[in-house]
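**Q** quick one, what's the 3D model for this:
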Amino acid sequence: MARGGQALARVAVAVRAGAAPLWWSGILGAGVGALVPGLTGRRIGLLAGAALFLVAAAVAALTRRGRYVRLADAAGRAARADVLQDRAVTVRVWRRARRWWLLLAFAVAVGSSFLVPGAVGLLVAGLGAGLWLKASWLGRREGAGDLLLWVPVDRLGAGGPAGPRVTAYRTTGIAAGDAAPGGARRR
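**A** Just a heads-up that it's a prediction; the model follows:
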């Protein structure tokens, strides 16, 4: 990048990128589980899945909140030379880098339906719902501060936008970028 600029991706978009594929993989896996009686029976499998859904959603939504808050509080202003990455590009890069994990999650959800119908599918769907809740929480935080949080693209890795490689966020005004607070498409 010329003159020291960096490519920046929205934090909420990076968090929200995994929500839809995990949700739909889990729902489809649980749907297959509802069709197969399985080893434990449908009722036990789906009740266990409902409990796993709630636990997974809570864990995914609450994990690393303190780190997000610390990084957001210490965030500096983005430079003029910084390039803001489009929402669609961030989502596509995130999903492409993790496509085999998403396919594996779906395969495990479907395969486990023959043992405990729907349980693992609802667990995966709970992870997707938890990521969506975390992105919504980030959006409310962004809206309250009238700023958007950005992370350097080269720092995004296996740990995500709050991983160990991320040392600081950058901020811009609320009108920057093509995504609304929380990572949703801007209308």
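
**Q** can we go C-alpha only for contacts and neighbour counts from here?
**A** Will do.

**Q** ok, the nearest residue to D146 once chain neighbours are set aside - contacts?
**A** Excluding the flanking residues, the one nearest D146 by C-alpha to C-alpha, 6 or more residues apart in numbering is I174, at 5.6 Å. Residues near I174 by C-alpha atoms under 8 Å, 6 or more residues apart in numbering: E142, G143, D146, L147, L148, P181.

**Q** let's see this one next to it:
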Amino acid sequence: MVRGAYTLARVAVTVRVAAGWLWWLGVVAAVPGTAVTFSPTGRRIGVTAGAALFVVAAAVSFLVRRGRHAERAKGASRAAKSVFLQDRKVTARAWVRRRRWWLLVVFVLAVASNAVLPCAAGMLLGGVGAGLWLRSRGVARIERSRDALLWVRPDGNPALYQLTGIAAGDAAPGGGRRRR
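**A** Modelled structure (predicted):
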């Protein structure tokens, strides 16, 4: 255990933020593909391929390493009283700030791919976002079953989860806004 004060971020919030950003970037990247009038494959094939990619990407991003959160939750320790719990907005802002260039590159590639296969790459991004949103619902289920929230050090080892009570922080189980 680390001595002194340190910061913890919610696991579910980081998964949910990734889901939201990838979903909306995918939607925005797919919309110009509907306006493409000529491409080597055609609009109908692009949209059909995009729908298949959406389903496959959602399933893969939900199922791959799905049990990782449950395994890490079993080995989680109680958070010390000296920790600082990050707000949802701070965690989201930090996640986006660390990955903004990757998000920009993926978005530009998805928009550019509309010239070859309309809508497909945008729908692929949206599928990954949908799968991650489903994964955040799985984390919420784990948190409710343990009656504790899962936290991780943003600057430390992401495999070391820590627990707090269900009322800690400003996010509900699953990373959404807490209803008042």
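
**Q** any idea what the TM-score comes out to?
**A** Here the TM-score for the pair of chains, by TM-score structural alignment, normalised by the length of structure 2, is 0.94; 177 aligned residues with a C-alpha RMSD of 1.4 Å.

**Q** quick one on the thing from earlier: tell me which of the contacts of I174 of structure 1 fall in helices.
**A** Among the contacts of I174 of structure 1, the members falling in helices are E142, G143 (criterion: DSSP state H).

**Q** closest to T167 of structure 1 out of the contacts of I174 of structure 1?
**A** Checking the contacts of I174 of structure 1 against T167 of structure 1 with C-alpha to C-alpha, the nearest one is L148 at 16.8 Å.

**Q** now check the residue nearest to D146 of structure 1 against structure 2: what is it aligned to?
**A** Alignment note (TM-score structural alignment): I174 of structure 1 maps to I166 of structure 2.

**Q** separation between its match and A172 of structure 2?
**A** Using C-alpha to C-alpha, to the nearest Å, I166 of structure 2 is found at 8 Å from A172 of structure 2.

**Q** narrow the contacts of I174 of structure 1 to just the buried residues.
**A** E142, L147, L148, P181 (16 or more other C-alpha atoms under 10 Å).

**Q** just to revisit the earlier point, check the secondary structure at the residue nearest to D146 of structure 1 for me.
**A** coil (DSSP: H, G, I helix; E, B strand; the rest coil).

**Q** what do you get for the one 3 residues further on?
**A** Classification of G177 of structure 1 using three-state DSSP returns coil.

**Q** got a list of what it touches?
**A** L84, Q85, D86, R87.

**Q** R43 of structure 1 versus that one, what's the distance?
**A** Following C-alpha to C-alpha, the distance that separates G177 of structure 1 from R43 of structure 1 is 46 Å.

**Q** next one: L28 of structure 1
**A** Counting by C-alpha to C-alpha, the gap from L28 of structure 1 to R43 of structure 1 is 17 Å.

**Q** show me which of those two is the more surrounded one.
**A** More neighbours surround L28 than the other of L28 of structure 1 and R43, with 19 against 14 (other C-alpha atoms under 10 Å).

**Q** now that one: how far from A57 of structure 1?
**A** L28 of structure 1 is 17 Å from A57 of structure 1, by C-alpha to C-alpha.

**Q** all strands of structure 2, in order?
**A** Secondary structure of structure 2 by DSSP state E: the strands cover 7-10, 77-78, 84-85, 149-152, 161-164.

**Q** before we move on, back to that, identify the farthest-apart pair in the buried ones among the contacts of I174 of structure 1.
**A** Maximum distance among the buried ones among the contacts of I174 of structure 1 (C-alpha to C-alpha): 8.6 Å, for L147 and P181.

**Q** and the residue of structure 2 sitting at the aligned position of L103 of structure 1, how far is that from G50 of structure 2?
**A** Here L103 of structure 1 is matched to L104 in structure 2, going by TM-score structural alignment. To G50 of structure 2, L104 of structure 2 is 20 Å away according to C-alpha to C-alpha.

**Q** between the two, point out the one with more neighbours.
**A** G50 (24 against 12).

**Q** for that one, which non-adjacent residue is closest in space?
**A** A120 (3.6 Å).
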